[in-house]
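K.L.:
Quick one, structure for this:
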Amino acid sequence: MTELSEFLRSRRARLSPEDVGLTPHGGRRRVPGLRREELAQLAGVSVAYYTRLEQGRGQNVSSSVLDAIADALGLSRAERDHLNHLVRPSRARKAGARPQRVRPAVQQLIDSMDNVPAYVVGRRLDVIAWNRMACALLGDYAAAPAHQRNMAWQIFLDPASRELYVEWERKAADIVAFLRLDAGRYPDDPQLAALVGELSVKSQEFRELWATHDVQDKGFGVKRIHHPVVGPLTLAYETLVLPSDAGQQLITYHAEPGSTSAESLRLLASWTLGATDSRTDAARPTA
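P.N.:
As a prediction, this is how the structure comes out:
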């Protein structure tokens, strides 16, 4: 079964006829969620047409039909993007194995953020640049082997992450949803396939989350962290897309001014001043 088939089936399984205003057909339902014929009815296409698409035989499907199917399934923006990537693989898939480089100006920018943890994430959630505050808050990326400088690896295979993130289960689900979105964008990336394989073998929690086919793009929100040096922190995070650097996003953390977390973040900044500068070389390629 193709990735497209599994994704569409997982989205159908989330919905019941009652959810979308349909009267359930008689008889026992063998599978959860909407049947193919019910989804086809909602989208205004024939059952045969939708079945071909779900079986991976709909390469010539029109944008209007894809939009209708996405509307019928109630897909989010990230899910719509993922569906389009699966149906029409773009040139981006060929870029998956290229070395990732951070522009010197971007590294200089995050290094200038003295009290703001900041790092750059590339394809497959590789952490490809960071400042000293990011290392102080989240772990010393410079000291880690290259393949461990990865958000998914850190969450599922580094035991310290379970102590660091107060809401670890939510963080883990988000990370898998981010990674699944990248898998749709870069289906031919051998390093992404190797990462998914390693996590699947070593983490049952990853396997279970990966099987849900949930997708999500990084955005903004609040994270609660329990830091081993300064204690509990409630920090807002922002994700900034670097439009000239394909697949790269800058992530920053900050505390509400005047809060206990802001004071703790200042203490953490002071604590790191005497530490060795562990930032990445600005133009160093990362696997």
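K.L.:
all contacts plus neighbour counts: C-alpha atoms, from now on.
P.N.:
Will do.
K.L.:
Other residues contacting the strand or helix carrying residue 233?
P.N.:
Here residue 233, judged by DSSP states H and E, is contained in strand 231-241. By Cα atoms under 8 Å, 6 or more residues apart in numbering, the residues outside strand 231-241 that reach it are 218-227, 248-256, 260-261, 264-265.
K.L.:
These in helices, which ones?
P.N.:
260-261, 264-265 (DSSP state H).
K.L.:
just to revisit the earlier point, just how off-centre is the strand holding residue 233 within its chain?
P.N.:
Mean-position distance between strand 231-241 and its chain equals 16 Å (Cα atoms, centre = their mean, to the nearest Å).
K.L.:
List the buried residues of it.
P.N.:
Of the residues in strand 231-241, 232-235, 237-239, 241 count as buried by neighbour count, 16 or more other Cα atoms under 10 Å.
K.L.:
so who does the nearest residue to residue 78 once chain neighbours are set aside touch?
P.N.:
Take residue 78 and drop its neighbours on the chain: the residue closest to it by Cα to Cα, 6 or more residues apart in numbering is residue 216, 5.4 Å away. By Cα under 8 Å, 6+ apart, the contact set of residue 216 is 78-79, 174, 177-178, 181.
K.L.:
out of the buried residues of strand 231-241, who's nearest residue 61?
P.N.:
Of all those, residue 61 sits closest to residue 241, with 29.8 Å by Cα to Cα.
K.L.:
what helix or strand does the residue nearest the centre of the chain sit in?
P.N.:
Residue closest to the average C-alpha location in the chain (Cα atoms, centre = their mean): residue 178, at 1.2 Å. Assigning secondary structure by DSSP H and E places residue 178 in helix 168-185.
K.L.:
after that helix comes which helix or strand?
P.N.:
The helix or strand immediately downstream of helix 168-185 is helix 190-202, counting by DSSP H and E.
K.L.:
rewinding a little: possible to save the contacts of residue 216 as a markdown table with distance to residue 99?
P.N.:
Output for the contacts of residue 216, formatted as a markdown table (distance: Cα to Cα, whole Å):
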| residue | distance to residue 99 |
| --- | --- |
| 78 | 25 |
| 79 | 27 |
| 174 | 25 |
| 177 | 23 |
| 178 | 20 |
| 181 | 19 |
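K.L.:
One more, so I can put them side by side:
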Amino acid sequence: MDQRTELSEFLRSRRARLQPEDVGLAHHGGRRRVPGLRREELAQLAGVSVAYYIRLEQGRGLNVSAAVLDAISDVLRLTPAERSHLAHLARPASRRLRTAPRTQQVRPAVQALMDTMEGVPAYVVGRRLDILGWNRLARALLGDFAAMPADERNTAWLVFLDPATRELYADWEDKASAVVAFLRRDVGRYPGDPRLCALIGELSAKSADFRRIWADHDVRDKNFGGKRMRHPVVGPLSLAYETLTLPADPDQQLVTYHAEPGSASALALRELARRAAEPVCSPRRRAERASAAP
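P.N.:
The predicted model follows:
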């Protein structure tokens, strides 16, 4: 990914969100040629020269201090995730971590932990939103990860290119927006990751929805919240999710789902767990059972 372009488009998109009155500037009426704050207005509020800010927005190799980035972030009202993203994008090329450092694998102890969580869907997601590990109930809830090709075992690929996954999420647009914001975060951290660039290229080529949402330049970190699902086996589900960063690898996160105790979703999740725990029979074994039945 071209970091100069990413930096320029990110700053312009954040300026466009704000109006002068949002940051205490008087609006003198009349039609503004561009939406949002002007460059000179942002520079004034951040305490830097207009020329300096223009060079920064154009990504022209400045070694920007943390104080200046903080001032610009304050004016633009950036979230913590957006502040971190800006800091990565503004970092000089010589100091950027341009490639993902290593292949990610789930530690055996983490996989064993997930396997013990028989009533809780749990999976581990890594860089690029690759799905690295899962337990039986996550597989029953979200899809048969084990049967997927490795390059499709990715949350973004599934959300935008797999019809079954799209149908699973009742609030698909919210899910899609979050997924794109997570990918945008990784672009700032690993701009030279060839697999990330290939994934974004494929999604851009095959999904108009991805192209539309990608143009918003939103950035988020995974945390917690709720999801409404339409499961093909047990029906509607309202689930809460939690995201826990694994200390041995901050690029890996354990995601779990749970339902409110006593709710219809809790009963449905329990039924899904029961079905997932049933042994898988081969076609021959199923035929033998059927012939033996009275």
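K.L.:
In structure 2, what stretch matches the strand holding residue 233 of structure 1?
P.N.:
Counting by TM-score structural alignment, strand 231-241 of structure 1 pairs with residues 235-245 of structure 2.
K.L.:
Mean deviation, the matching stretch versus structure 1?
P.N.:
Taken over the aligned residues, the distance from stretch 235-245 of structure 2 to structure 1 averages 0.3 Å (mean Cα distance after the TM-score superposition for structure 1).
K.L.:
mind listing the strands for structure 2?
P.N.:
Residue ranges of the strands in structure 2, as given by DSSP state E, are 122-125, 131-134, 224-231, 235-245, 253-258.
K.L.:
Need the counterpart of residue 169 of structure 1 in structure 2.
P.N.:
Aligned partner of residue 169 of structure 1 by TM-score structural alignment: residue 173.
K.L.:
same check, this time on residue 204 of structure 1
P.N.:
Per TM-score structural alignment, residue 204 of structure 1 is aligned with residue 208.
K.L.:
same check, this time on residue 138 of structure 1
P.N.:
Checking TM-score structural alignment: residue 138 of structure 1 goes with residue 142.
K.L.:
so what's that match up against?
P.N.:
Contacts of residue 142 of structure 2 (Cα under 8 Å, 6+ apart): 165, 168.
K.L.:
so how far is residue 122 of structure 2 from it?
P.N.:
To residue 122 of structure 2, residue 142 of structure 2 is 10 Å away according to Cα to Cα, to the nearest Å.
K.L.:
got it, and residue 4 of structure 2?
P.N.:
From residue 4 of structure 2 to residue 122 of structure 2 the distance is 38 Å (Cα to Cα).
K.L.:
With residue 41 of structure 2 instead?
P.N.:
Remark: distance between residue 41 of structure 2 and residue 122 of structure 2 (Cα to Cα) = 47 Å.
K.L.:
cool, and residue 291 of structure 2?
P.N.:
Taking Cα to Cα as the measure, residue 291 of structure 2 falls 37 Å from residue 122 of structure 2.
K.L.:
So which of these two has more stuff around it?
P.N.:
residue 122 (27 against 9; other Cα atoms under 10 Å).
K.L.:
Surely that one touches residue 140?
P.N.:
No. If you go by Cα atoms under 8 Å, residue 122 of structure 2 and residue 140 don't touch, sitting 10.7 Å apart.
K.L.:
Around the closest residue to residue 95 of structure 1 other than its chain neighbours, how many other residues sit close by?
P.N.:
Nearest non-adjacent residue to residue 95 of structure 1, counting by Cα to Cα, 6+ apart: residue 186, 7.3 Å away. The number of residues packed near residue 186 of structure 1 is 25, by other Cα under 10 Å.
K.L.:
do residue 173 of structure 2 as well
P.N.:
Residue 173 of structure 2 has 14 nearby residues by other Cα under 10 Å.
K.L.:
Kindly report the same for residue 93 of structure 1.
P.N.:
Applying other Cα under 10 Å, we find 17 residues neighbouring residue 93 of structure 1.
K.L.:
got the contact list for it?
P.N.:
Contacts of residue 93 of structure 1 (Cα under 8 Å, 6+ apart): 185-189.
K.L.:
give me that answer again for 6 Å
P.N.:
Residue 93 of structure 1 makes contacts with 185-188, as judged by Cα atoms under 6 Å, 6 or more residues apart in numbering.
K.L.:
now those as JSON lines including distance to residue 128 of structure 1?
P.N.:
Formatted as JSON lines, the contacts of residue 93 of structure 1 follow (distance: Cα to Cα, whole Å):
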{"residue": "185", "distance to residue 128 of structure 1": "19"}
{"residue": "186", "distance to residue 128 of structure 1": "18"}
{"residue": "187", "distance to residue 128 of structure 1": "20"}
{"residue": "188", "distance to residue 128 of structure 1": "20"}
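K.L.:
Now flag whichever of those residues is closest to residue 277 of structure 1.
P.N.:
Using Cα to Cα, the contacts of residue 93 of structure 1 come closest to residue 277 of structure 1 at residue 186, 33.5 Å.
K.L.:
Translate that closest one into the numbering of structure 2.
P.N.:
With TM-score structural alignment as the criterion, residue 186 of structure 1 pairs with residue 190.
K.L.:
so its match sits right up against residue 98, yeah?
P.N.:
Yes. Using Cα atoms under 6 Å, residue 190 of structure 2 is in contact with residue 98, at 5.3 Å.
K.L.:
shared neighbours, these two?
P.N.:
Shared contacts of residue 190 of structure 2 and residue 98 (Cα under 6 Å, 6+ apart): none.
K.L.:
which bit of structure 2 covers stretch 111-129 of structure 1?
P.N.:
With TM-score structural alignment as the criterion, stretch 111-129 of structure 1 aligns to 115-133.
K.L.:
List the buried residues for that stretch?
P.N.:
So for stretch 115-133 of structure 2, counting by 16+ other Cα under 10 Å, buried means 115, 118-133.
K.L.:
and residue 248 of structure 1, how many neighbours?
P.N.:
Residue 248 of structure 1: 22 neighbours (other Cα under 10 Å).
K.L.:
Now which residue in structure 2 aligns to residue 12 of structure 1?
P.N.:
Under the alignment by TM-score structural alignment, residue 12 of structure 1 pairs with residue 15 in structure 2.
K.L.:
Give me the residues contacting stretch 26-39 of structure 2.
P.N.:
15-20.
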